[in-house]
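1. give me a 3D structure for the following:
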Amino acid sequence: MRIATVGDNCIDYYANLKTGYPGGNPVNVAVYLKRLGVESSYVGFVGNDEYGKILTNALSEKGVDISHVSVKEGSTAVTQVELVDGERVFGDYDEGIMADFDLTEEDIKFLSGHDLIVSGIWGKIHGRLPELKRLGNVIAFDFATKLDDPIKEEAIPYVDYAFFAAEVETDDLLQFMVREKAKGPKIVIVTLGENGSIAYDGRFHRFGIVPCEVRDSMGAGDSYIAGFLKAIMEGYPIQKAMEQGAKNSSVTLAYVGAW
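-> Have a look, this model is predicted:
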């Protein structure tokens, strides 16, 4: 099994720790998949600065295929983060050269050689999803907390596994999941932090959390996505995939930084 992730990357800079960690949803998912034993690739832009070197070197050391990471003149994206009682608080975001990210035809051919393509709402490839879908690709997409973002309406008809994030289960949230499932996805999944997760494939499935000591919540949702997708692609039922997502999250929650 080979899974490709594509889109945004950044350095998560913790000002209070005076330390930066490589991150970004697709980057994190690629690393977490590799941690689970899945061959993974990452496609995106980095700048020709020190942060770009740090990010590509870190991915390479983790065993992620970076053959389609392009180094561009300019700065690598940076997100300012503060850690407050184990919870990440995001500050300013400098998109850097990722502001101009797009896929080449060679990138699309490369992505299509994988069993699954994973991206998200900040990945800048939502306009490319119709083409990727026409080529027969299976697509997972993380919409995060952006339940009403215009990108969601544009992207979701071409998505097989649609991930969202919220805080608590409500009737409105369940109705939202039903509506989104009707637009095309096979499964709609909502992670609820310490309240577990819900999945809908025509009926609702629920799973709690795997208890652990929380040091930093950065990357917990991305870890869930990686664990869930690995299990689903291996043919496991939804309930088992949710369990695997929660287990993978518990590993990430136990240390500082996404990975």
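
2. rest of the way, CA atoms for contacts and neighbours
-> Will do.

3. what about the helices in the stretch 51-200 of the chain?
-> Assigned by DSSP state H, counting those that start in this stretch, the helices in the stretch 51-200 of the chain fall at 105-111, 129-134, 150-155, 171-181.

4. next one: the helix ranked longest in the chain to chain centre, how far?
-> Across the chain, the helix with the greatest residue count (assigned by DSSP state H) is helix 238-253. From the chain centre to the centre of helix 238-253 is a distance of 14 Å (CA atoms, centre = their mean, to the nearest Å).

5. repeat that for stretch 228-244.
-> 16 Å.

6. repeat that for stretch 110-118.
-> For stretch 110-118, the distance to the chain centre is 15 Å (CA atoms, centre = their mean).

7. what's the answer for stretch 74-94, then?
-> For stretch 74-94 - counting by CA atoms, centre = their mean - the centre lies 16 Å from the chain centre.

8. also this sequence, please, to line up against the first:
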Amino acid sequence: MTVLVIGEALVDIIDGRRRPGGSPMNVAIGLGRLGVPTVLHTSLGDDAAGRLLETHVRASGVALTPQSRGTASTSVAEVSIDSTGAPTYRFAITWDPDPVDVAAGGYRAVHVGSISAMMRPGASVLDAVLDASRASALLTYDLNVRPALMGAPGPARARAEQIIARVDVVKASDEDIAWLYPDLPADRVIERWLAAGARLAVLTRGARGASAATATTAVEVAAAEVLVRDTVGAGDSFMAGILAALDDAGLLTAAGRGRLPVLDREELRRVVGFGIRCAAVTVTREGADPPWRVDVRSAGVGYA
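-> Below you'll find the predicted structure:
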């Protein structure tokens, strides 16, 4: 059985060079490279950019749903990198994918996130998949906020909370939370999400590492010490890493849902630590380039 990832795939233009991008696609690529069988449902045009993305996806061992190819132009993001390696984005994107039959796929987990979770009309496809998959799959969500496309924080927050109430695992960055909840500290937001229905909430803090919490346990894991080239795709690699770690533990299935709230501290640390190691490899590279599992093993990065 495979993992289904739903969301945007686009071409990042960095210093005039075209590179595959899009948060959900990066997560799918990361999962494929870490050895987790994965299918991506997205929206690709019949153009050069679409063919570039399809080749990239398949080269990482990820399949595309038949419905992923369409006639609209493939989406594009222009990326600027500042002196710290942090990216800013300017988008030319549409999100109107065809429906996908999850029953036919037999997926054991479904991952959603970022722009595609917010943008109409395609967000309705995502909602239908979450509703249809609840009984048969573990559901995961990465907020990956893009303020330029998500409007005001209030409506975006309400939409995010609609999804969080339906999923088992939610991941966000401290910057995501600061934009969505300017008047609440991050720990209160995590408590709110767990009370809403999430079984595991994970928060990334850039150079300060990451934390994770369930209703019974919380951990903090320090960042790996590496030379940062840029941070494009680091959060997506982290997300793929924690999903792969859950898979290694036999938890990336609907049957794993009940085990998430009772993970002990060491189990949580292993999950978060593997995500950090995956992100640490990515930040040493240019652009969104998730590691293969052998890269993580050979990188020699640890965590405290």
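
9. hmm, back to that, which one of the helices of the stretch 51-200 of the first structure lies closest to Ser217 of the first structure?
-> Of all the helices of the stretch 51-200 of the first structure, helix 171-181 sits nearest to Ser217 of the first structure, with 22.7 Å by CA to CA.

10. the closest one: average distance to aligned residues in the second structure?
-> Here the mean offset of helix 171-181 of the first structure against the second structure after fitting is 1.4 Å, by mean CA distance after the TM-score superposition for the first structure.

11. does anything pack onto that helix? Which helices or strands?
-> In terms of contacts (3 or more CA pairs under 8 Å, 6 or more residues apart in numbering; DSSP states H and E), helix 171-181 of the first structure is packed against strand 187-191, strand 197-200.

12. on that earlier part again, in the second structure, what range does the longest helix of the first structure match?
-> Using TM-score structural alignment, helix 238-253 of the first structure lines up with residues 268-283 of the second structure.

13. could you do stretch 114-121 of the first structure as well?
-> Using TM-score structural alignment, stretch 114-121 of the first structure corresponds to residues 107-114 of the second structure.

14. what are the contacting residues of the matching stretch?
-> 1-7, 23-24, 126, 130, 133, 136-146, 252-254 (CA atoms under 8 Å, 6 or more residues apart in numbering).

15. returning to what we had before: redo the helices and strands packed on helix 171-181 of the first structure as JSON lines? Include mean neighbour count and distance to Asp102 of the first structure.
-> As requested, these are exported to JSON lines (neighbours: other CA atoms under 10 Å; distance: least, CA to CA, whole Å):
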{"stretch": "strand 187-191", "mean neighbour count": "26", "distance to Asp102 of the first structure": "26"}
{"stretch": "strand 197-200", "mean neighbour count": "23", "distance to Asp102 of the first structure": "31"}
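
16. how about a markdown table for those, with distance to Asp92 of the first structure added?
-> Formatted as a markdown table, those follow (distance: least, CA to CA, whole Å):
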| stretch | distance to Asp92 of the first structure |
| --- | --- |
| strand 187-191 | 25 |
| strand 197-200 | 29 |
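
17. looking at those, which is closest to Tyr255 of the first structure?
-> strand 187-191 (19.9 Å).

18. which bit of the second structure covers that closest one?
-> By TM-score structural alignment, strand 187-191 of the first structure lines up with residues 200-204 in the second structure.

19. got a list of what Gly193 of the first structure touches?
-> Ala165, Ala166, Glu167, Gly221.

20. mean shift between the longest helix of the first structure and the second structure?
-> Helix 238-253 of the first structure sits 0.5 Å off on average (mean CA distance after the TM-score superposition for the first structure).

21. quick one: that helix to strand 187-191, angle?
-> Computed by axes from the mean of the first three to the mean of the last three CA atoms, to 10 degrees, the angle separating helix 238-253 of the first structure from strand 187-191 equals 40 degrees.

22. if we can go back for a sec, and the contacts of Gly193 of the first structure, which are buried?
-> Ala165, Ala166, Gly221 (16 or more other CA atoms under 10 Å).

23. for Leu4 of the second structure, grab the count of nearby residues.
-> 27 (other CA atoms under 10 Å).

24. quick one: contacts for Ser217 of the first structure?
-> Gly86, Glu87, Arg88, Thr252, Leu253 are the contacts of Ser217 of the first structure under CA under 8 Å, 6+ apart.

25. mind redoing it with 10 Å?
-> For Ser217 of the first structure, the contacting residues are 83, 85-89, 193, 249-250, 252-258, by CA atoms under 10 Å, 6 or more residues apart in numbering.

26. which of those residues line up with contacts in the second structure?
-> Here is what carries over to the second structure from these, by both residues aligned by TM-score structural alignment, their matches' CA atoms under 10 Å: 83, 86-89, 193, 249-250, 252-258.

27. neighbour-wise, which one of these leads?
-> Ser249 (27 neighbours).
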